[in-house]
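>>> Structural data only, the sequence is not supplied:
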């Protein structure tokens, strides 16, 4: 008698859920490390000035400011930690003197987002655990209906 194999779909689903959760975790950790690296660059040669918000979108907040040498800078990546900024608003920024494209809102840093990052990772793995549990308990509906009806398959009367 051969061993009964688990249905393939739940196994594939579990592996896919774990893979997606791992990818999200790696990306989140990489982004967090990048934020701390940018903050270290700013702290190493910090200059403070006033910037103006030019545009706000879901992916970036465009700003411009004049650096210590009098050159107007418009960082292509926008500003780090831009929460609650509006077009036309003027606010203080800190930037790296050796690389003015690395700019953050004054007084904000990667430490401000650690709670959000931890919460996102927790939710990711809680959802993954829920989906894995559901996939583990899943059984094909054909088998269930046959067991419920009590027929056990085709009957031959005769």
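Nice, I can see it. Values in this document were obtained by computation on a predicted structure and should not be read as measured data.
>>> only C-alpha atoms for contact and neighbour calcs from this point on.
OK.
>>> who does the longest helix seen in the chain touch, helix- and strand-wise?
Of all segments of type helix in the chain, defined using DSSP state H, the longest is helix 8-44. For helix 8-44, the elements it packs on are strand 90-96, strand 99-105, helix 114-137, judged by 3 or more CA pairs under 8 Å, 6 or more residues apart in numbering; DSSP states H and E.
>>> Residue 63 belongs to a strand?
Yes - counting by DSSP: H, G, I helix; E, B strand; the rest coil, residue 63 is part of a strand.
>>> Was I right to think it contacts residue 53?
Yes - using CA atoms under 8 Å, residue 63 is in contact with residue 53, at 4.5 Å.
>>> out of these two, which sits in the busier spot?
Legend: neighbour count by other CA atoms under 10 Å for residue 63 and residue 53, higher for residue 63 (24 against 20).
>>> dump the residue contacts of that one.
Each residue near residue 63 by CA atoms under 8 Å, 6 or more residues apart in numbering is listed here: 51, 52, 53, 54, 55, 74, 75, 78, 79.
>>> Ok, residue 47 next?
Residue 47 is in contact with 68, 94, 95, 96, 97, counting by CA under 8 Å, 6+ apart.
>>> here comes the other one, which I'd like you to weigh against the first:
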């Protein structure tokens, strides 16, 4: 590979790692925004877990007005839930599909997002360093005149 091609690959790695890092930060910011929406118009209910997963868990709950809700996107912060479990949830009364497990908030997203950023740069850093060295060794040297 010539120096120009190596430089392009290095730039691609840098852009990809930066993009992944930005997305991780945006994920935490979106979680905080959702929490703010819930906290500004909070309703509380008891829900039943219909399906449980580490990324998405389906629940069903009834609001005080007697309406049953089964949020299409599931519940926020769904870790450690089991099918059939009854849990307390907090939801935005203006949008009952925006619901989280009671007592959990955006802070639970910080460690996973931070881990993604650290792992991304632990991989990208050495690759960028290697490509930089390769780019420098592949670059044609210019003669110096005295």
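Nice, I can see it. Just so it is clear, the structure is predicted and the values come from calculations on it, not from any experiment.
>>> What's the TM-score once they're superposed?
The TM-score (TM-score structural alignment, normalised by the length of the second structure) is 0.83; 136 aligned residues with a CA RMSD of 2.1 Å.
>>> conserved subset of the contacts of residue 47 of the first structure in the second structure?
Retained in the second structure: 94, 95, 96, 97, out of the contacts of residue 47 of the first structure (criterion both residues aligned by TM-score structural alignment, their matches' CA atoms under 8 Å).
>>> What's the local residue count around residue 86 of the first structure?
For residue 86 of the first structure, using other CA under 10 Å, the count is 14.
>>> what's the residue closest to the geometric middle of the second structure?
Geometric centre of the second structure, nearest residue: residue 27, 4.1 Å, by CA atoms, centre = their mean.
>>> ok, the nearest residue to residue 135 of the second structure once chain neighbours are set aside - contacts?
Nearest non-adjacent residue to residue 135 of the second structure, counting by CA to CA, 6 or more residues apart in numbering: residue 3, 4.7 Å away. Contact analysis of residue 3 of the second structure by CA under 8 Å, 6+ apart lists 134, 135, 136, 137, 138, 139.
>>> Buried subset of these as a PyMOL selection?
The PyMOL selection below is limited to those of those classed as buried (16 or more other CA atoms under 10 Å):
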select buried, resi 134+135
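>>> Next step: the contacts of residue 3 of the second structure restricted to strands.
The strands, defined by DSSP state E, take in nothing from these.
>>> Tell me which of the contacts of residue 3 of the second structure you also see in the first structure.
On the basis of both residues aligned by TM-score structural alignment, their matches' CA under 8 Å, what survives of the contacts of residue 3 of the second structure in the first structure is residue 135.
>>> looking at the helices and strands packed on helix 8-44 of the first structure, which is closest to residue 36 of the first structure?
helix 114-137 (10.6 Å; CA to CA).
>>> Superpose on the second structure and give me the mean offset of the closest one.
For helix 114-137 of the first structure, the mean deviation from the second structure after alignment is 1.8 Å (mean CA distance after the TM-score superposition for the first structure).
>>> Quick one: buried ones out of the contacts of residue 47 of the first structure?
94, 95, 96, 97.
>>> Name the nearest residue to the aligned partner of the second one in the second structure, sequence neighbours excluded.
Structural alignment places residue 95 of the first structure opposite residue 91 in the second structure (criterion: TM-score structural alignment). Distances taken as CA to CA, 6+ apart put residue 99 closest to residue 91 of the second structure, at 4.1 Å, once the chain neighbours are dropped.
>>> coming back round to it: need the helices and strands packed on helix 8-44 of the first structure in a markdown table with distance to residue 25 of the first structure, can you?
Below are those laid out as a markdown table (distance: least, CA to CA, whole Å):
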| stretch | distance to residue 25 of the first structure |
| --- | --- |
| strand 90-96 | 29 |
| strand 99-105 | 24 |
| helix 114-137 | 6 |
